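> Model the following, please.
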Amino acid sequence: MFFSKWWRLKKAGILGINARNLEFVQRLNNRKYYPFVDDKVLTKSLAEGHKIKVPKLYALVETEHDNRKLDKMLKGMSSFVIKPSQGAGGEGILVITHFINERYRTSSGKLLTLNELKYHVSTALSGAYSLGGHPDKVMIEYLIQFDPIFEKVAYQGVPDIRIIVVKGFPVMAMVRLPTQESNGKANLHQGAIGAGVNIQTSITRHGVWHNEIVTHHPDTFNPVEGIEIPFWQECLEIASGAYDMTSLGYLGVDIVLDKDHGPLLLELNARPGLNIQIANEEGLKDAYEKIHDKLDQNLSVNERVAFVLNRSK
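Sure thing, here's the model as predicted:
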């Protein structure tokens, strides 16, 4: 039975974690460029230099001295996101939706005092959420007002779009939908749903939830299939442009759709996970083969995206 399952996965072109590390991460990603994706402050700066839209940075807390002035940084602000610059897996992100009765309300409904916010920021500065536990910086940035297209399939959080890019070619995509279990975060490891996306039509497929196939959101009971994602070509252009921006040949590009600002680059990942294959019922090996003959051609972002959208299925 095990051999039969393994053979079906191999035949489908499914990429395992060891093959991902050897054939994609190590071969296509030069480690000297990792800071471009591991440091969100640097990512944001690079994106702005390449005319790629990102959520606005309101303030940057770099030291405990800065943290003591947090009240001045937040003056007049009732909604924002606190995010460790080098955080991974959504850890340490605090989403503030309202300011009421001298307290900050999180997306989960919890009320925090200013001192509690300062404690959280101090914890992040110490490196509690950063890769390798290194001292970190903390960003305070614009809170995404997500596009209503996802209103019926997102629970108390902001959904995002993950696009896998190989040497500038978008090859696979999914939309990550927050759930009650994930505490409103679009993180599959914390219980969010990943719904596959037909990369040529922008229409969602079924979802994957804890490695199981699902067709409906567990909290809203609405179908995750059949949603046509707006601004799709612009999303693909942002994803493709991330390769030129970072020189990393294998990337996970996370994009959010804001109802006022359209697609915004949220962050990048040089070691993207593999559940996206289950959500799309397609292996990354097969997706790679579809663009292989074009990899050595010096194509622009527009040319790469046009090839992906117009190639035969």
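> use CA for all of it now, contacts and neighbours both
Fine.
> How is the residue nearest to the spatial centre of the chain assigned, secondary-structure-wise?
Of all residues in the chain, the one closest to the mean position by CA atoms, centre = their mean is residue 254, 3.0 Å from it. What DSSP: H, G, I helix; E, B strand; the rest coil gives for residue 254 is strand.
> now swap in residue 161 and tell me
Following three-state DSSP, the label given to residue 161 is strand.
> ditto for the one 3 residues further on
Secondary structure of residue 164, reduced to three states by three-state DSSP: strand.
> another one to check against the first:
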Amino acid sequence: MSWISARRLNRLGMLNMNRRNVDYIGRYNERSSYPLVDNKLRTKLAVREYGVKTPKLLQVVRQQHEISHFREMASELDGFAIKPAKGSGGKGITVISGRDGDEFIKGSGARESSEVLERHLSNILAGLYSLAGTPDVAIVESLVQCIPSLARYSFEGVPDIRIVVFQGYPVMAMLRLATKASDGKANLHQGAIGVGLNIGTGNSLNAVQFNRPAILHPDTGLALENIRIEDWETMLEMASRCYEATGLGYMGVDLVVDAKEGPLLLELNARPGLAIQMANGCGLLPRLKHIESLKRLHFSPAERAQYAMTTFDQS
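Now for the predicted structure:
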């Protein structure tokens, strides 16, 4: 990066990785809290105590001999998701959206047998997808059925909302839409679209793919400029509650909107990426500094969510 471009980014209030790591992750995140957010099962159990809903837990597979119970459990299900508890970046997640006889149908349309899924569970337990290659636990969750108003924008995968929370305050948010390039996953570095969201309203601001402006979704062809997230204030309050549940001062909260259950927490991230700034067209630093300057932090999650909506509204 040239000296001139660095100055321009600084004017925009862009948070860079070094500053994020030292001034925010290092300063505000206790190392003792990391195992909680790096483990999806522990996260689910922790946030439940604070009124944050997650997809229904159908089965936990901790030992190889427990895999034999999977086929019986899944025999009555049309859809579910298998996840490694300590996986990252979407690795090891298998989503089943239907079945045809003895075969399970993935979101991509591919078909898998019970034997293949059981082998996948075995690989999860062996640590194939865990952060450090250590033995893991597999969890089977109910399938998220995204509300149609959002599902139509995404290619195959379920769209999710990433909210960056600092000291319990939601400070920036984006909608992540899967694309063919991202293989149906909502990971921006793989080619998903990031749509910046106005904290004040839940309305879309602008969008990027591979850090370049995007006007239309490349696969659905839909315009990305007039998207509105339902139950927005509820989602901000849910994100804020995760502060009490984890004690993390700086984190990413990933939510989805289920057609029946409403907003649900997917997972937490103690090291959220910085592409959310590109999606929003503005930097995190001014908002983070504003929260740091508060003489008295608001006590309840609802108060913090309301304060963020008023203070960071870009209407």
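> Could I get the TM-score for this pair?
The TM-score (TM-score structural alignment, normalised by the length of the first structure) is 0.97; 313 aligned residues with a CA RMSD of 1.3 Å.
> How much space separates the residue nearest to the centre of the first structure from residue 235 of the first structure?
Distance, residue 254 of the first structure to residue 235 of the first structure, by CA to CA, to the nearest Å: 10 Å.
> show me where the first structure has strands.
57-61, 80-84, 94-100, 103-106, 111-112, 138-141, 160-166, 169-177, 193-197, 204-209, 212-214, 250-258, 262-269 (DSSP state E).
> Which among those is found nearest to residue 40 of the first structure?
strand 262-269 (6.7 Å; CA to CA).
> what residues are up against residue 92 of the first structure?
Going by CA atoms under 8 Å, 6 or more residues apart in numbering, residue 92 of the first structure touches 82, 83, 84, 124, 129.
> can you pick the most crowded of those residues?
residue 84 (30 neighbours; other CA atoms under 10 Å).
> The residue lying closest to residue 103 of the first structure once chain neighbours are set aside: neighbouring residues, count only.
Of all residues not flanking residue 103 of the first structure in the chain, residue 113 sits nearest, at 4.9 Å (CA to CA, 6 or more residues apart in numbering). A count of nearby residues for residue 113 of the first structure, using other CA under 10 Å, gives 14.
> In the second structure, what sits opposite residue 113 of the first structure in the alignment?
By TM-score structural alignment, residue 113 of the first structure lines up with residue 113 in the second structure.
> From residue 305 of the second structure, how far out is that match?
In terms of CA to CA, residue 113 of the second structure sits 45 Å off from residue 305 of the second structure.
> Is it possible to get CSV of the contacts of residue 92 of the first structure that adds distance to residue 28 of the first structure?
Shown next, in CSV, are those (distance: CA to CA, whole Å):
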residue, distance to residue 28 of the first structure
82, 32
83, 28
84, 27
124, 31
129, 27
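> Pick the one among the residues you listed closest to residue 118 of the first structure.
residue 124 (9.8 Å).
> residue ranges of the helices in the second structure, please?
3-11, 17-19, 26-28, 34-37, 40-48, 68-74, 114-125, 148-151, 232-246, 276-280, 285-293, 301-311 (DSSP state H).
> returning to that earlier point: quick check: of the contacts of residue 92 of the first structure, which lies closest to residue 161 of the first structure?
Closest to residue 161 of the first structure, out of all of the contacts of residue 92 of the first structure and judged by CA to CA, is residue 83, at 18.6 Å.
> ok, that closest one to residue 74 of the first structure distance?
Taken as CA to CA, the span from residue 83 of the first structure to residue 74 of the first structure is 14 Å.
> can you pull the contacts of residue 145 of the first structure?
158, 258, 259, 260.
> Tabulate the strands of the first structure (a markdown table), appending distance to residue 69 of the first structure.
As requested, those are exported to a markdown table (distance: least, CA to CA, whole Å):
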| stretch | distance to residue 69 of the first structure |
| --- | --- |
| strand 57-61 | 9 |
| strand 80-84 | 15 |
| strand 94-100 | 18 |
| strand 103-106 | 16 |
| strand 111-112 | 17 |
| strand 138-141 | 13 |
| strand 160-166 | 32 |
| strand 169-177 | 35 |
| strand 193-197 | 38 |
| strand 204-209 | 41 |
| strand 212-214 | 46 |
| strand 250-258 | 29 |
| strand 262-269 | 26 |
